[in-house]
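> predicted model follows, preceded by the sequence.
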Amino acid sequence: MTSFPTRRLRRLRGTPALRRLAAEHHLVPSQLVLPVFVKEGITSSQPIASMPGVSQHPLDAIADVVDEAAAAGIGGIMIFGVPAVRDAVGSGATDPDGILNRAIAVAARAAAGRLTVQADLCLDEFTDHGHCGLLAADGSVDNDATLEVYAEMGVAQARAGADVLGLSGMMDGQVAAVRAGLDAAGFAHVAILAYSAKYASAFYGPFRDAVESTLQGDRRTYQMDPANAREGVEEALVDIAEGADVVMVKPAMPYLDVLARVSDRSNVPVWAYQVSGEYAMIEHAAAAGLIDRERAIGESLLGIRRAGADVILTYWAVEVAHWLRAGKELA
């Protein structure tokens, strides 16, 4: 007599409706955030060659970017500034008339509460040496002197209208410093997103094209060692203790194990950044006919969500939001 399986797990995979019903993890547009690059001195959007489909935008285009993102139903935009002039101390970052702070103000007016306006809080885009902090006399990054500037940046961005500040510099004590600065200036309502487990990664390459990075050398003395996972959890717990409202793991796909560990231990929301290199690999592989573009995008996002991300920063945010609203299967 033929022996048949007693458990037939395929039963719940037979149709799209059954798969939707049995899905353990879901993604909705409000869980997506779009990174946006604003470049000073340009009059039209400029495509970024290493990131097909992504552009640097002029200030005048930001309201339209916000309108498109809000119409798609995504949760927010994260703004990065590309200034025309940089100096050793990144003075454009704290200047109310600097490109990033002006872009925040434009975005906040356009958003009118329809999505969150988030701002990158780091000096790397504003310094002529490309590091995320001020340099000491010996050329090292001066952690504590940088914290004072970060606090000023936080107040400037809050004053411009940012809802969430993305602390991405990986300086020890940055959350406590910015939180204290915000609270003292009357911005206790502004949330802090801590890039807690931010690794020194090769996957940032195309992003450095996007912000026209001037970095010489690397950031391994302050960004995390890719070999370390427990340390990523510790970084997140320290940031939570200092007052972070949200913690982040970046990049996402090479560090899904870290994302899962942080998610298990965190009592605040955990976000992940699907960085430029992750985006570019899929886009270029799909353009070469090597993979199914849409399925690869969906699968990558579901993997990040499954690992524990409550929200994902992704350059596909608006496109994927339209798929989701249309009821499309992601993978």
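On my side now, so go ahead. Since we're looking at a predicted model, the values are computed, not measured.
> going forward, measure contacts and count neighbours with C-alpha atoms only.
OK.
> and stretch 158-168, how far from the chain's centre?
13 Å (C-alpha atoms, centre = their mean, to the nearest Å).
> just the terminal-to-terminal distance for that stretch.
With C-alpha to C-alpha, to the nearest Å applied, stretch 158-168 spans 16 Å between its terminal residues.
> which residues are contacting that stretch?
By C-alpha atoms under 8 Å, 6 or more residues apart in numbering, the residues outside stretch 158-168 that reach it are 78, 96, 101-102, 104-105, 108, 116-122, 154, 157, 174-175, 182, 187, 190-196, 198.
> go again with 6 Å.
Applying C-alpha atoms under 6 Å, 6 or more residues apart in numbering, the contact partners of stretch 158-168 are 101, 104-105, 108, 116-122, 190-195.
> again, but for stretch 31-40
Contacts of stretch 31-40 (C-alpha under 6 Å, 6+ apart): 56-58, 74-84, 99, 311-315, 317.
> ok, of the residues you listed, which come out buried?
Buried by 16 or more other C-alpha atoms under 10 Å: 56-58, 74-83, 99, 311-315, 317, out of those.
> can you list which of these are found in strands?
Those of these mapping onto strands are Q56, H57, G76, I77, M78, I79, F80, G81, V82, V311, I312, L313, per DSSP state E.
> name all residues that make contact with the first one.
Under the criterion of C-alpha under 6 Å, 6+ apart, the neighbours of Q56 are F37, V38, K39, S45, Q46.
> could you rerun that using 8 Å?
Residues near Q56 by C-alpha under 8 Å, 6+ apart: V36, F37, V38, K39, S45, Q46, P47, I48, A210.
> from those, which is closest to I304?
Set against I304, the nearest of the contacts of Q56 by C-alpha to C-alpha is V36 (20.6 Å).
> quick one, strands of the stretch 201-331 of the chain?
246-250, 270-273, 311-313 (DSSP state E, counting those that start in this stretch).
> swap in the stretch 1-150 of the chain?
Under DSSP E, counting those that start in this stretch, the stretch 1-150 of the chain gives strands at 32-39, 46-47, 55-57, 76-82, 116-121.
> and the ones you listed as JSON lines, adding distance to D264?
Shown next, in JSON lines, are those (distance: least, C-alpha to C-alpha, whole Å):
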{"stretch": "strand 32-39", "distance to D264": "21"}
{"stretch": "strand 46-47", "distance to D264": "39"}
{"stretch": "strand 55-57", "distance to D264": "36"}
{"stretch": "strand 76-82", "distance to D264": "25"}
{"stretch": "strand 116-121", "distance to D264": "25"}
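> put this beside the first:
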Amino acid sequence: MNSGSFPEVRPRRLRATPAMRRLVAETRIDPAQLVLPLFVRDDIVEPVPLQAMPGVVQHTFDSLGAAVTEAAEAGLGGVMLFGVPADSAKDARGSGATDPDGVLNAATRVAVAEAGDALVVQTDLCLDEFTDHGHCGVLAPDGSVDNDASLERYRDMALEQARAGSQMLGLSGMMDGQVAAVRGALDAEGFDQVAVLAYAAKYASAFYGPFREAVGSTLRGDRKTYQLDPANRREGVREALLDVAEGADVVMVKPAMSYLDLVADVSASVPVPVWAYQVSGEYAMIEAAAANGWIERERAILETLTSIRRAGAEAVLTYWAVEVARSLKGL
């Protein structure tokens, strides 16, 4: 497509200035599309920094309230709460998960009171933080994770989280039938307005490492019998379709950056919103590389979030949510 020695088509015209690039950008990030994960621990008197995740802490109830206010003021879409009980409070059934005064349910009440209508308070619905063996469900006598017995625990967890005021339950355990079980329990008790976020395509990833520190994980073994095999693409779409059929309001792909093909596939396959979780290992890698001067930190953060949005995620859980939101607003 040349006229003589000159090109007839010049795509570079649309890249010529910052204003032009901004005008024609195909993918945008808004603070309302970001969700901030928050860790709350009940046996500390001040926030505890996480070594593997610079800038992230385990919160007290007091600092949680301040963090929720900060998130609301930044214009975030929501916060996702994770409870971190003392090791002495853990047992084989994860009893603390269904204690109305347990760390997660108590933290939910604090967050809901602080947030008001400014953002959506979401809660992690999984047993791993509360069990002494660290698995996402209860164990059978042979040591395997008992799918159906775990569903009974999830039903009870769902009701306690709903009573505490959670507006969206994040089902992250990857048990078969978990969405139907929780949706049925909620509806039967009059919590039909509580939304279900299904971690539909959650993979058995190496990128969860720093998260284990964040929640004080006591995991024995691995989760490969219930989380997805990283080699499988179609299976992730299948899981998402099953969750939608069971009543999921939103489906999640986790992790995000190594699974952008899944984000795109699921987005093209389901009629509900698709989110992605930019997990702890993704966060830690960028922070570590930036600390060593190997990459430009702010550019790398924004580029990764843009790639997740470009692949089809309508919202992203990210530990940089407040920082990015402020940057987008010029604060």
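Structure received. Treat the numbers as computed from the prediction; the structure is a model and nothing was measured.
> do you know which of the strands of the stretch 1-150 of the first structure lies nearest A23 of the first structure?
strand 32-39 (18.9 Å).
> what's that closest one aligned against in the second structure?
Alignment note (TM-score structural alignment): strand 32-39 of the first structure is matched to residues 34-41 of the second structure.
> try stretch 205-213 of the first structure
Alignment of stretch 205-213 of the first structure against the second structure: residues 209-217, by TM-score structural alignment.
> and for that stretch, what are the contacting residues?
Residues outside stretch 209-217 of the second structure that contact it (C-alpha under 8 Å, 6+ apart) are 39, 50, 52-53, 57-58, 82-84, 128-129, 134, 279-281, 284.
> only whichever of these are buried, select them in PyMOL.
Of these, the buried ones can be selected in PyMOL as follows, counting by 16+ other C-alpha under 10 Å:
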select buried, resi 39+52+53+57+58+82+83+84+128+129+134+279+280+281+284
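> which residues are in contact with S266 of the first structure?
Residues in contact with S266 of the first structure (C-alpha under 8 Å, 6+ apart) are A236, L237.
> can you find the partner of it in the second structure?
With TM-score structural alignment as the criterion, S266 of the first structure lines up with V270 in the second structure.
> ok, its match to D43 of the second structure distance?
Separation of V270 of the second structure from D43 of the second structure (C-alpha to C-alpha) stands at 42 Å.
> can you check Q58 of the second structure too?
According to C-alpha to C-alpha, Q58 of the second structure and D43 of the second structure sit 10 Å apart.
> residue boundaries of the helices in the stretch 1-150 of the second structure?
18-24, 61-73, 103-115, 147-164 (DSSP state H, counting those that start in this stretch).
> nearest to R310 of the second structure, of these?
Set against R310 of the second structure and scored by C-alpha to C-alpha, the helices of the stretch 1-150 of the second structure come closest in helix 18-24, at 14.1 Å.
> and that closest one, which stretch of the first structure?
The aligned range for helix 18-24 of the second structure is 16-22, by TM-score structural alignment.
> how far off centre is that stretch?
Mean C-alpha position of stretch 16-22 of the first structure versus that of the full chain (C-alpha atoms, centre = their mean) differs by 30 Å.
> average offset between it and the second structure?
Superposing on the second structure and averaging over aligned pairs (mean C-alpha distance after the TM-score superposition for the first structure), stretch 16-22 of the first structure comes out at 0.8 Å.
> as TSV, the helices of the stretch 1-150 of the second structure with distance to W275 of the second structure would be great.
Converted to TSV, the helices of the stretch 1-150 of the second structure look like this (distance: least, C-alpha to C-alpha, whole Å):
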stretch	distance to W275 of the second structure
helix 18-24	24
helix 61-73	18
helix 103-115	21
helix 147-164	20
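> tell me the most buried of the ones you listed?
helix 103-115 (a mean of 23; mean count of other C-alpha atoms under 10 Å).
> can you tell me what part of the first structure that one aligns to?
Mapping helix 103-115 of the second structure onto the first structure (TM-score structural alignment) gives residues 99-111.
> quick one: average offset of that stretch versus the second structure, please.
For stretch 99-111 of the first structure, the mean deviation from the second structure after alignment is 0.3 Å (mean C-alpha distance after the TM-score superposition for the first structure).
> D117 of the second structure - how many residues pack around it?
10 (other C-alpha atoms under 10 Å).
> residues contacting it?
With contact set as C-alpha under 8 Å, 6+ apart, D117 of the second structure has no partners.
> about what we covered before: what residues sit buried inside the match of strand 32-39 of the first structure?
Residues of stretch 34-41 of the second structure classed as buried: L34, V35, L36, P37, L38, F39, V40, R41 (neighbour count, 16+ other C-alpha under 10 Å).
> with stretch 3-12 of the first structure instead?
In stretch 3-12 of the first structure, counting by 16+ other C-alpha under 10 Å, buried: nothing.
> please apply the same query to stretch 179-192 of the second structure.
In stretch 179-192 of the second structure, counting by 16+ other C-alpha under 10 Å, buried: V179, A180, A181, V182, R183, G184, A185, L186, F191.
> just give me the match in the first structure for the third one.
So the one you mean is A181 of the second structure. Counting by TM-score structural alignment, A181 of the second structure corresponds to A177 in the first structure.
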